[in-house]
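>>> Quick one, structure for this:
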Amino acid sequence: MQNADGWIRRYHAADHSPIRLVCLPHAGGSASFYFPVSRALSPAVDVLSVQYPGRQDRRHEPGFTDIGAYADALTSALLPWLDRPTALFGHSMGAVLAFEVTRRLERDHGITPVRIFASGRRSPSSFRHETVHLRDDDGIVAEMRELSGTDAAILGNEEILRMVLPAIRSDYTAIENYRAAAADTVKAPITVLTGESDPRTSREEADAWEGHTLGGFDIHRLPGGHFFLAGQQERILEIISEGLAAATRKG
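Below you'll find the predicted structure:
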């Protein structure tokens, strides 16, 4: 099930759940990445998976090359779904989008998500000069292989790969040019999940998320690299469930 403008996928509708979880994919990722999360948490949690433009059934739409514009559009798409307490889970670029969407919800709409789960990403103000978006197609594919975040079947299928590369380049352009100040904060509590051997996020860069919330903060260091999620599904689901249960009790 999806909404009219294409942003939201709701694979396992949980109409009677007291809480929603919005899942935001990584750069180049799609909503289906979170199908297993939706299946595992339903019906206790109503899981919404975000489908970015430029991929799968939205492949003919241009991708965003600016995180601010990305967050503006996604915030508008989410507003009709905020009729119950809502948390956001984002991996890599999705973690930054979760933070920026939360800033807009709090600032412009007076809505504070019950929690942000920021996975596989250094803090918003921890900037690194990166230029993957300037590489040729082969260079971008090499980055995807290094991080092991893309299905091997896609990397080996030339036709599919050429279809998704424009979206991946757009996403990398957006995230690599993103800047946030150390003073940029949200009221929502933040739970950070990070891979112990992630080459894209150091221990200090993950810890720095604490400075971006006026609410509670906790961090979970898990075995693995940038896509540690692949080998830690059970533990990640526990962390999400515990965080949402605490928010439900508080509410």
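>>> C-alpha from now on. contacts and neighbour counts both.
Noted.
>>> The protein: helices as residue ranges?
Under the criterion DSSP state H, helices of the chain are mapped to 35-41, 67-78, 93-109, 137-147, 152-155, 158-176, 203-207, 233-250.
>>> ranking these by burial, who's on top?
Most buried of these, by mean neighbour count (mean count of other C-alpha atoms under 10 Å): helix 93-109, with a mean of 22.
>>> and the angle from that helix to helix 158-176?
For helix 93-109 against helix 158-176, the angle by axes from the mean of the first three to the mean of the last three C-alpha atoms, to 10 degrees is 50 degrees.
>>> ok, residues contacting helix 93-109?
23-27, 67-68, 70-72, 74-75, 88-90, 111-113, 116-121, 124, 171, 175, 185-188 (C-alpha atoms under 8 Å, 6 or more residues apart in numbering).
>>> Please apply the same query to stretch 194-202.
Residues from elsewhere that reach stretch 194-202, judged by C-alpha under 8 Å, 6+ apart: 119-122, 203, 206, 219-228.
>>> Let me know the distance separating residue 172 from residue 28.
The span separating residue 172 from residue 28 equals 8 Å under the rule C-alpha to C-alpha, to the nearest Å.
>>> I should have written residue 156 there, sorry.
Remark: distance between residue 156 and residue 28 (C-alpha to C-alpha) = 16 Å.
>>> Would you do the same for the sequence below? I want to compare the two.
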Amino acid sequence: MSVDKKRVVYAFPHLGAGAAVYNAWSKYAQQQPLLLFKAIEIPGRGALGGKPHIQELDELVNTLADALHLHYLSTQEQCQDWITFGHSFGGVISMAVNQLLERKYGMRPTFSIISASPAPCVQAQENLHLLSDEAILEKIRRDKGTPEAVLNQPMIANRLIKQLRSDYTVKSQFSALKHMRVKQPLTLITASKDFDVPEQDVFAWQEHSTGRTKHVEVAGDHFAIYDNWDVVEREMLQGLMSEQPVC
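From the prediction side, this is the model:
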């Protein structure tokens, strides 16, 4: 591959989050001349806060696929290929988008990175979107992915609850993806102390791809990946250097 052009990385946020969760990585990626990092924004939050929340899986996947397609077309002069990264909920959404992009536009990523995400074929049916606001807020606290100081601000807490309820509604439809198939290689990332997602549930992604798979482990809990840019960067650069195979 030519090193004169960049690789686009499309990063999908975890459940309830938006593109801002990748702000630190976006800054780090600016120091890496081989990567163009693009955090995917979800309608109803961040830069798309004026848009309505999407609670239908098919609608969300179609909306994100069309946006990614348009963005990639705009990068053709400076970029040579593209990959996806998705953490947890974002891993499933990224793969559903990948599948649609190939069907609709003939686009396939060089490979995909999936972090701490249970494969659809092993995900149990959940109806967390039916929880009360109070129960959702308590779950946010238990998950320890949001600082308590943030949760103590009513306006922010209410916004998070709406975002989570929207994503929980989408997640309740993941059973439709149990037979999803893609063709690109996968890099599967797990965390040593992730008690929310068993390692074998991440390995089950092998059932969803005809490509090769590779496993990488980081130290820490379910959200440890956000503190491991060095590991993520190395994996994102696969194949751009002659000594780095793709998965």
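>>> Let me see the TM-score of these two.
Aligned and superposed, the two chains score 0.85 in TM-score terms (TM-score structural alignment, normalised by the length of structure 2); 235 aligned residues with a C-alpha RMSD of 2.3 Å.
>>> just to revisit the earlier point, more crowded one of residue 156 and residue 28 of structure 1?
Neighbour tally, residue 156 of structure 1 and residue 28, criterion other C-alpha atoms under 10 Å: the higher count belongs to residue 28, 21 against 10.
>>> Map residue 142 of structure 1 onto structure 2.
Alignment note: residue 142 of structure 1 maps to residue 138 in structure 2; criterion TM-score structural alignment.
>>> Ok, residue 236 of structure 1 next?
Mapped onto structure 2 by TM-score structural alignment, residue 236 of structure 1 lines up with residue 232.
>>> list the contacts for its match?
By C-alpha under 8 Å, 6+ apart, the residues touching residue 232 of structure 2 are residue 225.
>>> For the spatially most central residue of structure 2, which non-adjacent residue is spatially closest?
Using C-alpha atoms, centre = their mean, the residue of structure 2 that lies closest to the mean C-alpha position is residue 86, 2.0 Å off. In space, not counting the residues next to it along the chain, residue 86 of structure 2 is nearest to residue 12; the distance is 4.7 Å by C-alpha to C-alpha, 6 or more residues apart in numbering.
>>> Count the neighbours of that neighbour for me.
As a burial measure, the neighbour count of residue 12 of structure 2 was computed by other C-alpha under 10 Å and equals 30.
>>> pretty sure it contacts residue 40?
Yes - between residue 12 of structure 2 and residue 40 a contact is recorded at 5.3 Å, counting by C-alpha atoms under 8 Å.
>>> Overlap in contacts, those two.
residue 19.
>>> Cross-check the contact I'm expecting between the residue nearest to the centre of structure 2 and residue 115.
Yes - with contact taken as C-alpha under 8 Å, residue 86 of structure 2 and residue 115 are classed as touching, separated by 6.1 Å.
>>> List the residues that contact the residue nearest to the centre of structure 2.
11, 12, 13, 14, 92, 93, 94, 113, 114, 115.
>>> And for residue 7 of structure 2?
By C-alpha under 8 Å, 6+ apart, the residues touching residue 7 of structure 2 are 34, 35, 36, 79, 80, 81, 82, 83.
>>> Show me what it aligns to in structure 1.
Under the pairing rule here (TM-score structural alignment), the equivalent of residue 7 of structure 2 within structure 1 is residue 19.
>>> cool, residue 207 of structure 2 as well?
Going residue by residue (TM-score structural alignment), residue 207 of structure 2 aligns to residue 211.
>>> Give me the aligned partner of residue 42 of structure 2 over in structure 1.
So, by TM-score structural alignment, residue 42 of structure 2 is matched to residue 52.
>>> How about residue 60 of structure 2?
When structure 1 is aligned by TM-score structural alignment, the residue opposite residue 60 of structure 2 is residue 70.
>>> and its match, what does it touch?
Under the criterion of C-alpha under 8 Å, 6+ apart, the contact list for residue 70 of structure 1 reads 64, 97.
>>> try 10 Å this time
For residue 70 of structure 1, the residues meeting the contact criterion (C-alpha atoms under 10 Å, 6 or more residues apart in numbering) are 52, 53, 63, 64, 97, 100, 101, 171, 174.
>>> where's it relative to residue 84 of structure 1, distance?
Going from residue 70 of structure 1 to residue 84 of structure 1 by C-alpha to C-alpha gives 23 Å.
>>> longest single strand anywhere in structure 2?
strand 79-87 (DSSP state E).
>>> Residue 28 of structure 2 touches residue 227, doesn't it?
No - if you go by C-alpha atoms under 10 Å, residue 28 of structure 2 and residue 227 don't touch, sitting 11.8 Å apart.
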